[in-house]
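**Q** give me the fold of what follows.
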Amino acid sequence: MVKAESASRPRRFGSWVRSDLAVGPALIAPAVILVGVFVLWPIARAVYLTFFDYSFLADRSAFIGLTNYLEWARDPRMWHSLWISVKFFMLYVPTSMAIALLIAVLIDRLANAHFASIYRTIFYFPVVLPAAIVFQMWIWIYEPTLGFMTLTGEAVGADTSLNWLGEPRTALGALAIMNVWRHLGETVIFFLIGLANIPKENLEAARLDGASEVKIVTRIIIPLLAPMIFLVFVLRLKVLELVAEPLFMTQGGPIGSTMTYGLQAYELFHQEDRIGYANTWFVLMAGLAVAAAAFAGKRMRQFQN
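**A** So this is what the prediction gives:
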């Protein structure tokens, strides 16, 4: 009887705590292992290689300390490509965010949920297209003889002699236009999520008080969307290391007008086989992106206050 009573007695609180402490680490262990193997280890390896003159093909690995960092600061290719990337960022990000905000506000005001869903799908469709298809499609659009831009210019009587991807003054802007179209739907979805969290009563009260639609957007919607705008800004910082678009569409030309920071580092890695030096470029750009995100976050908090 004593054994039966002890067997049916509930476990004490301490035993439950010990059990939970054992189960918790076991549940998060797979995620920790994945992050360690596919995120932390590659980052640590990349930083480690920046201190070496490492070449895969030449089978060379010599410790050189901070030499790669000093060369990076003195390299004219770095300053040129960094300026190209900053110009691309300024062309692409503000334009994309402004257009996406306008579209998101218009979709959010649709009374018919079915139509709103259709428009969301239409604008998000380019996001899911394979990159190679998008790049080839826009090469055809920019084709200087029979491309869509040329034929459209002829139809409206505009100058059709412009070679969008073949002239230094237009090539970078052409890549920015393509990226705006390609990623617009993603930004629209982010802004729609933010708009869904804005109380409609605030907007209706502003309209009853006689506020114009422009003031509603600038004085109510944009301040309340500041966290989402900041998120989109941080996500778009990755274009500072843009590689695929100029590599596929312009190969960095014409005359280096689309030789972005990321493409220059890519060529250092794959063509010159200077793997340690190329890693220095990527590590320092990551540091610059983190600094830019921190600065933007500080300004956002000041704007909200």
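
**Q** C-alpha from now on. contacts and neighbour counts both.
**A** Noted.

**Q** list the residues that contact I99.
**A** When contacts are counted by C-alpha atoms under 8 Å, 6 or more residues apart in numbering, I99 touches L184.

**Q** in a helix, it, correct?
**A** Yes. Per DSSP: H, G, I helix; E, B strand; the rest coil, I99 lies within a helix segment.

**Q** against T121, how distant is it?
**A** Between I99 and T121 the distance, using C-alpha to C-alpha, to the nearest Å, works out to 17 Å.

**Q** one more, please, to line up against the first structure:
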Amino acid sequence: MTHSSLPMRVPAAGLPARVRIHEVGPRDGLQNEKAIVPTDVKADFVHRLAAAGLTTVEATGFVHPKWVPQLADAGEVLLRLTDLPGGVHVPVLVPNIRGLERATAHGADRVAVLASATETFARRNLNRTVDESLAMFDPVVARAKREGLHVRGYLSMCFGDPWEGPVPLDQVVRTARALADMGCDELSLGDTIGVATPGHVGALLDALAAAGLGVDRLGVHFHDTYGQALANTLAALQHGVTTVDAAAGGLGGCPFAKSATGNLATEDLVWMLQGLGVETGVDLDALVAASVWMADRLGRPSPSRTVTALSHKE
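**A** Alright, predicted model coming up:
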């Protein structure tokens, strides 16, 4: 690749100087692949992403293999990541106390729980009401904090739900506040089916701020179903958010929400941020190479526009 694989740098006012990318490709991106991805391939993918400069790479999830067979090798994956350079964090998803125990037994020091802002998705994904699911997570978060772990709370369906439609802001705020109050260090606001638009993003961040949840504790997690993920991310950055979830190569969706398409592609995010003069610490060429490598393993091209553009340059 030549120097033309970087955008012209034209900073815009009102944006953070640096953004931390929370890379979710190895977990959220691969969890609903039909064919089981070999453990060595998953571990190699994490190593390649870390080598590209990503400092937070969500590696796997300690969930029941009956529900997510792709993550049945969670422990083996973590054992292959003990040689990652210092400063690289590999959070893992844990659904309950059993998952937390398995994760800590394999050396995890960062965990995440996954809650829902809507009743229907809570029922379909967790087989519980919203309040029942929060009650289930409370002892998980409390124990993780006692053991010195960093805890992230994912909040799904923050903008729209395929069964319930648009989600009222106060409903999202209530659930987010509950996760924060139980001890989550960070909350990730999920647009699980990709229906958010920039004004909606700003309104939710304003509502959360009014409830005492400032942007220092918030990350955003946009899906690109309607092509809005980058626009929504920019709106969040303009509100001061500095943590953005993305998946290398645009991998992933949600196995329990059929209308959900892929996550925001990390490469597309990095291209935009580099053009805006926002630091990420990520080497875009190395990241594209990692995604092309993974796409070859999966047997299909990456949906990322930036991967497509840069991997075809002579």
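
**Q** TM-score for these two?
**A** Counting by TM-score structural alignment, normalised by the length of the first structure, the TM-score of this superposition works out to 0.25. Behind it: 129 aligned residues with a C-alpha RMSD of 6.4 Å.

**Q** can you give me the distance of the residue nearest to L169 of the second structure when sequence neighbours are not counted to A210 of the second structure?
**A** Nearest residue to L169 of the second structure, sequence neighbours excluded (C-alpha to C-alpha, 6 or more residues apart in numbering): L204, at 6.0 Å. In this structure, L204 of the second structure and A210 of the second structure are separated by 10 Å, where distance is defined by C-alpha to C-alpha.

**Q** of these two, which one has the most company?
**A** L204 (20 against 11; other C-alpha atoms under 10 Å).

**Q** show me what counts as buried in the strand or helix carrying that one.
**A** With elements delineated by DSSP states H and E, L204 of the second structure resides in helix 198-210, which encompasses its position. Neighbour counts using 16 or more other C-alpha atoms under 10 Å place 198, 201-202, 204-208 of helix 198-210 of the second structure among the buried residues.

**Q** between those residues, which is nearest K42 of the second structure?
**A** Closest approach between the buried residues of helix 198-210 of the second structure and K42 of the second structure, by C-alpha to C-alpha: V201, at 32.5 Å.

**Q** give the full set of residues in contact with F190 of the first structure.
**A** When the contact criterion is C-alpha under 8 Å, 6+ apart, the partners of F190 of the first structure are 228, 232.

**Q** now do the helices in the stretch 51-200 of the second structure.
**A** 74-79, 97-105, 119-126, 130-146, 169-181, 198-210 (DSSP state H, counting those that start in this stretch).

**Q** will you turn those helices into CSV that also has distance to D191 of the second structure?
**A** Formatted as CSV, the helices of the stretch 51-200 of the second structure follow (distance: least, C-alpha to C-alpha, whole Å):
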stretch, distance to D191 of the second structure
helix 74-79, 25
helix 97-105, 25
helix 119-126, 13
helix 130-146, 17
helix 169-181, 11
helix 198-210, 10
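
**Q** ok, which of those comes nearest A295 of the second structure?
**A** When these are ranked by proximity to A295 of the second structure (C-alpha to C-alpha), helix 74-79 comes first, at 19.1 Å.

**Q** buried ones in that closest one?
**A** Neighbour-count burial for helix 74-79 of the second structure flags 74-75, 77-78 (criterion: 16+ other C-alpha under 10 Å).

**Q** which SS class is I21 of the second structure?
**A** Strictly by three-state DSSP, I21 of the second structure counts as strand.

**Q** which one is it nearest to, not counting chain neighbours?
**A** The shortest distance from I21 of the second structure to any residue other than its chain neighbours is 5.1 Å, reached at V244 (C-alpha to C-alpha, 6+ apart).

**Q** could you verify that the one you found is part of a strand?
**A** Yes. Assessed with three-state DSSP, V244 of the second structure lies in a strand.

**Q** sorry, back to before: tell me the one of the buried residues of helix 74-79 of the second structure nearest T175 of the second structure?
**A** Here the nearest of those to T175 of the second structure, counting by C-alpha to C-alpha, is A74; it sits at 28.1 Å.

**Q** was I right to think that closest one contacts D40?
**A** No. With the criterion set as C-alpha atoms under 8 Å, A74 of the second structure and D40 do not qualify as a contacting pair; they are 11.6 Å apart.

**Q** tell me, how many residues neighbour V2 of the first structure?
**A** V2 of the first structure: 6 surrounding residues under other C-alpha under 10 Å.

**Q** one more: the one 3 residues further on?
**A** The number of residues packed near E5 of the first structure is 8, by other C-alpha under 10 Å.

**Q** circling back to that earlier point, and the two most separated of the buried residues of helix 198-210 of the second structure?
**A** Greatest spatial distance among the buried residues of helix 198-210 of the second structure (C-alpha to C-alpha): P198 and L208, at 15.5 Å.

**Q** picking up where we left off before, was I right about the residue nearest to I21 of the second structure contacting L230?
**A** No. Using C-alpha under 8 Å, V244 of the second structure is not in contact with L230; the gap is 10.5 Å.

**Q** higher neighbour count, these two?
**A** Using other C-alpha under 10 Å as the criterion, V244 of the second structure and L230 rank with V244 on top: 23 against 19.

**Q** the more buried one and L237 of the second structure, how far apart?
**A** Counting by C-alpha to C-alpha, the gap from V244 of the second structure to L237 of the second structure is 9 Å.

**Q** likewise I97 of the second structure?
**A** Using C-alpha to C-alpha, we find I97 of the second structure at a distance of 34 Å from L237 of the second structure.

**Q** those two - which one has more neighbours?
**A** Neighbours were counted for I97 of the second structure and for L237 using other C-alpha under 10 Å; L237 has more, 21 against 17.
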